[in-house]
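K.L.:
Sequence isn't available, so here's the structure alone:
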């Protein structure tokens, strides 16, 4: 159904806000679909979004969110996918490096940091949905947030080096099996999320790291180069994924 750009932007922002608030995807589509019908009819009479809602964008989003039930199973599903995806990425790196030794600090700390990151992402999505921000500002906020898991995991690893005691240790066979399982998990997450980032990120991070560690460079140079690989790989993966989503959105609008 054809609606103005203002109405389409509002519907998209409402969808993001409700999703970040833990609402069911099917119910979100029903709510936004019904609102789209009202907006379409209202625009014929020269009315705006606020004329229909009777509230500001943020007030209306809050009101709708309060009226809809919290999708516990949906949130649980996304939390599991997020945790398994992050753990698979982390463990795959260890399998490649040949050091799969884990203490309780790592076993507990990694999932906790992932969940905290997920909560922060949801908060950011709600913030960007309730305010009209430029794409540049949204992208900047997303990049800044991307540094959170890196810093968090750095803290967990730092703590592990001082007080961590190895609880789980895998040999060669375990590393091979772990690598294969992690690869399947990352591919599965990418297919499920319809995004390339979980496939691209390991390739862009671990392949350069593998070759850097086998160069004749000094240890300091290798560490510096490896430290640069993750943010660069993340930026490239994120950019490709955003481009993929943008093209999909353009096709839907067309």
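P.N.:
Done, it's in. Bear in mind that the values here come from a model prediction, so they are computed numbers and not experimental data. Residues are numbered from 1 along each chain as shown.
K.L.:
Please count neighbours and contacts with C-alpha atoms only from this point.
P.N.:
Will do.
K.L.:
now the strands: where do they sit in this structure?
P.N.:
100-103, 166-170 (DSSP state E).
K.L.:
ok, residues contacting the first one?
P.N.:
So that's strand 100-103. 91, 94, 160, 164-171, 175 (Cα atoms under 8 Å, 6 or more residues apart in numbering).
K.L.:
hang on, the earlier thing: ranking the strands of the chain by burial, who's on top?
P.N.:
Of the strands of the chain, the one with the most neighbours on average (mean count of other Cα atoms under 10 Å) is strand 100-103, at a mean of 18.
K.L.:
this is the comparison structure:
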């Protein structure tokens, strides 16, 4: 975005919301930057000529966002990279203490629940940002939504921890050598994933 252009607070808020909306609709970051920069110039010219933002984006910002989103191709390939980074990155942090002590072990329930919680987090976060981008909600409403998301994920996490103590789920044990091998594989995998994601 061109930092030399000074826009009104309303126009800047619209650009931020549009960027968030396109981002959560899995659009290419380069395409998003191109659209934002182009629109920023149009809004700057309009404001300089005394025209309101509606003259550029119409009376319904939400419809404008949908229109722009529909014109851009969905970048599922890159978004798959980001999702993999989130899930496997968080999983590596979860097992890091056990790997360091060379005493890695976890249940099948723990693995499955981690994948489910990570996926839910991604979906809820995307839905939250997408929802806020198209609706001008008071700060109090946004805080309530955020708190609701945190409480929901926390409740699910604690429920799984509780269930893991009482459900007889198969346990996968790794000895010192197995833990070390997992650490090396996980490290190489994350390095490869980061390199792949940066392309």
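P.N.:
Received it, and whenever you're ready, just let me know what you need. Keep in mind that this is a model prediction, so the values were computed, not measured.
K.L.:
hang on, the earlier thing: with distance to residue 240 of structure 1 as added columns, please give the strands of structure 1 in JSON lines.
P.N.:
What follows is those, written out as JSON lines (distance: least, Cα to Cα, whole Å):
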{"stretch": "strand 100-103", "distance to residue 240 of structure 1": "31"}
{"stretch": "strand 166-170", "distance to residue 240 of structure 1": "34"}
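K.L.:
Out of the ones you listed, flag the one nearest residue 190 of structure 1.
P.N.:
Smallest distance to residue 190 of structure 1 across the strands of structure 1 (Cα to Cα): 24.2 Å, for strand 100-103.
K.L.:
Could you tell me where that closest one falls in structure 2?
P.N.:
Using TM-score structural alignment, strand 100-103 of structure 1 corresponds to residues 104-107 of structure 2.
K.L.:
residue contacts, the equivalent of residue 173 of structure 2 over in structure 1?
P.N.:
Counting by TM-score structural alignment, residue 173 of structure 2 corresponds to residue 169 in structure 1. By Cα under 8 Å, 6+ apart, the contact list for residue 169 of structure 1 reads 100-102.
K.L.:
Can you tell me which of those residues is nearest residue 188 of structure 1?
P.N.:
residue 100 (22.4 Å).
K.L.:
Pull up the gap between that closest one and residue 176 of structure 1, please.
P.N.:
With distances taken as Cα to Cα, to the nearest Å, residue 100 of structure 1 is found 11 Å from residue 176 of structure 1.
K.L.:
With residue 236 of structure 1 instead?
P.N.:
Applying Cα to Cα to residue 236 of structure 1 and residue 176 of structure 1 gives a distance of 28 Å.
K.L.:
go on, residue 130 of structure 1?
P.N.:
If you go by Cα to Cα, the gap between residue 130 of structure 1 and residue 176 of structure 1 works out to 46 Å.
K.L.:
contacting residues for the alignment partner in structure 1 of residue 160 of structure 2?
P.N.:
Aligned counterpart of residue 160 of structure 2 in structure 1: residue 156 (TM-score structural alignment). Residue 156 of structure 1 makes contacts with 105-106, 109-110, as judged by Cα under 8 Å, 6+ apart.
K.L.:
nearest to residue 52 of structure 1, of those residues?
P.N.:
residue 110 (45.5 Å).
K.L.:
just checking, what residue in structure 1 corresponds to residue 149 of structure 2?
P.N.:
Using TM-score structural alignment, residue 149 of structure 2 sits opposite residue 145 in structure 1.
K.L.:
so what's its match closest to, chain neighbours aside?
P.N.:
Spatial nearest neighbour of residue 145 of structure 1, excluding adjacent residues (Cα to Cα, 6 or more residues apart in numbering): residue 121 at 7.6 Å.
K.L.:
What about the contacts of residue 156 of structure 1, which are in helices?
P.N.:
105-106, 109-110 (DSSP state H).
K.L.:
closest to residue 205 of structure 1 among these?
P.N.:
Distances from residue 205 of structure 1 to those, taken by Cα to Cα, are shortest for residue 110, at 18.8 Å.
K.L.:
Surely that closest one touches residue 87?
P.N.:
Yes: if you go by Cα atoms under 8 Å, residue 110 of structure 1 and residue 87 touch, sitting 7.3 Å apart.
K.L.:
neighbours around the closest residue to residue 179 of structure 1 other than its chain neighbours, how many?
P.N.:
Distances taken as Cα to Cα, 6+ apart put residue 92 closest to residue 179 of structure 1, at 5.3 Å, once the chain neighbours are dropped. Neighbour count for residue 92 of structure 1, taken as other Cα atoms under 10 Å: 24.
K.L.:
ok, residue 92 of structure 1 touching residue 174?
P.N.:
No: Residue 92 of structure 1 is beyond contact range of residue 174, at 11.6 Å (criterion: Cα under 8 Å).
K.L.:
overlap in contacts of the two?
P.N.:
With Cα under 8 Å, 6+ apart as the test, residue 92 of structure 1 and residue 174 reach no residue in common.
K.L.:
residues touching residue 82 of structure 2, list them.
P.N.:
residue 197.
K.L.:
what's the distance between it and residue 170 of structure 2?
P.N.:
30 Å.
K.L.:
ok, now residue 55 of structure 2?
P.N.:
Distance from residue 55 of structure 2 to residue 170 of structure 2, by Cα to Cα: 62 Å.
K.L.:
do the same with residue 75 of structure 2
P.N.:
Distance from residue 75 of structure 2 to residue 170 of structure 2, by Cα to Cα: 38 Å.
K.L.:
coming back round to it: between the strands of structure 1, which one is closest to residue 197 of structure 1.
P.N.:
It is, among the strands of structure 1 and with distance given as Cα to Cα, strand 100-103, at 24.0 Å.
K.L.:
Tell me roughly how far that closest one lies from structure 2 on average.
P.N.:
Here the mean offset of strand 100-103 of structure 1 against structure 2 after fitting is 2.5 Å, by mean Cα distance after the TM-score superposition for structure 1.
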